[in-house]
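Undergrad: After the sequence you'll find the predicted model.
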Amino acid sequence: MSAQNTPESGNLLKSFQPYKEKKGEEYMNDRQIEHFIQILLNWKKELMEEVDRTVGHMKDEAANFPDPADRASQEEEFSLELRTRDRERKLIKKIEQTLNRLDEGDYGYCDSCGVEIGIRRLEARPTATLCIDCKTLAEIKEKQLGH
């Protein structure tokens, strides 16, 4: 199984090109919005292709091994793949929610304080809803509460 090629896993999408801002350009203008729509749609497409590959792999590889160790090994492999696909399914849902935010004009602004999240942070984490300061503060609070 190949590593995911997504912004949040540390890899860039195959077709990713960093956004080049023009001097004096307005934040979240039409060009920037289109840039992030393409990132999100490409990312979703790659995740969906991975789901299809997993289904095909599990159908092709499913075998009823007489040896309990072989059967357990295969079940563990399938279980790991299914957990990965479940995380990706949740990520696809988050991508769809982010696309809705883009449609509604809420994308790119912190849910907590309302400041601009920033182009580079959004390229690194396209589904981000908090600016780096609010995210850092939330993580500190989370550690203090032991969650």
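TA: Looks like it came in fine. Numbering: from 1, shown residues only.

Undergrad: Please make it C-alpha for all contacts and neighbour counts, starting now.
TA: Fine.

Undergrad: so how far is residue 49 from residue 55?
TA: Here the criterion is Cα to Cα, to the nearest Å. By it, residue 55 lies 10 Å from residue 49.

Undergrad: ok, and here's another one to check against it:
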Amino acid sequence: MNSAEMEHFRQLILQRLGDLAAQSAAGQDAQSVVELDQQAVGRLSRMDALQNQAMAKAQQVRRDTEIHRLQTALARMDEDEFGYCEDCGEEIAHGRLELDLAASKCVSCASG
């Protein structure tokens, strides 16, 4: 992979990390504690709020996982290992990297 391609992927990763940070900031309110004020909110509405809170927390876990994977991809870039399969050492197809910027295995190794 040449330096222009590497920079292209670096910019895509940094852009995605920025998007994830913005989504995390926007989702903070949805993860807050649900108040137990039955006078202001009915029982079903409170159950909906609890369900929405649980979904927001699950989304944050998924975002955190993706952030970790992307940061690992940046570290592989710094070590000149980005774009190469961590199992067999072959180059990972650019199309695969475009779909999953944090891919660390080629299609053959990933499929088992």
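TA: Alright, I've got the coordinates. Note that the structure is predicted; figures quoted are calculated from it, not measured.

Undergrad: TM-score them against each other, please.
TA: Overlay of the two chains. TM-score (TM-score structural alignment, normalised by the length of the second structure): 0.89; 109 aligned residues with a Cα RMSD of 1.7 Å.

Undergrad: Which one of residue 55 and residue 49 of the first structure is surrounded by more residues?
TA: More crowded of residue 55 of the first structure and residue 49, by other Cα atoms under 10 Å: residue 55, with 14 against 11.

Undergrad: counterpart of the more buried one in the second structure?
TA: Superposed on the second structure with TM-score structural alignment, residue 55 of the first structure falls opposite residue 28.

Undergrad: Kindly report the same for residue 85 of the first structure.
TA: Matched by TM-score structural alignment, residue 85 of the first structure corresponds to residue 60 in the second structure.

Undergrad: That match sits in which helix or strand?
TA: helix 43-78 (DSSP states H and E).

Undergrad: Now the following helix or strand past that helix on the first structure. Mean distance?
TA: Next helix or strand after helix 43-78 of the second structure toward the C-terminus (DSSP H and E): helix 94-99. Once the two models are superposed, helix 94-99 of the second structure sits on average 0.8 Å from its counterpart in the first structure (mean Cα distance after the TM-score superposition for the first structure).

Undergrad: in helix 94-99 of the second structure, what counts as buried?
TA: Judged by neighbour count using 16 or more other Cα atoms under 10 Å, the buried positions of helix 94-99 of the second structure are 96, 97.

Undergrad: With stretch 82-90 of the second structure instead?
TA: Going by neighbour count (16+ other Cα under 10 Å), the buried part of stretch 82-90 of the second structure is 82, 83, 84, 85, 86.

Undergrad: In the first structure, what range does that stretch match?
TA: Going by TM-score structural alignment, stretch 82-90 of the second structure sits over residues 107-115 in the first structure.

Undergrad: measure the most centrally placed residue in the second structure to residue 4 of the second structure for me?
TA: Of all residues in the second structure, the one closest to the mean position by Cα atoms, centre = their mean is residue 66, 2.1 Å from it. Distance, residue 66 of the second structure to residue 4 of the second structure, by Cα to Cα: 24 Å.

Undergrad: got it, and residue 15 of the second structure?
TA: Distance, residue 15 of the second structure to residue 4 of the second structure, using Cα to Cα: 16 Å.

Undergrad: what about those two, which has more around it?
TA: Neighbour totals were compared for residue 15 of the second structure and residue 4, and residue 15 leads with 12 against 9 (other Cα under 10 Å).
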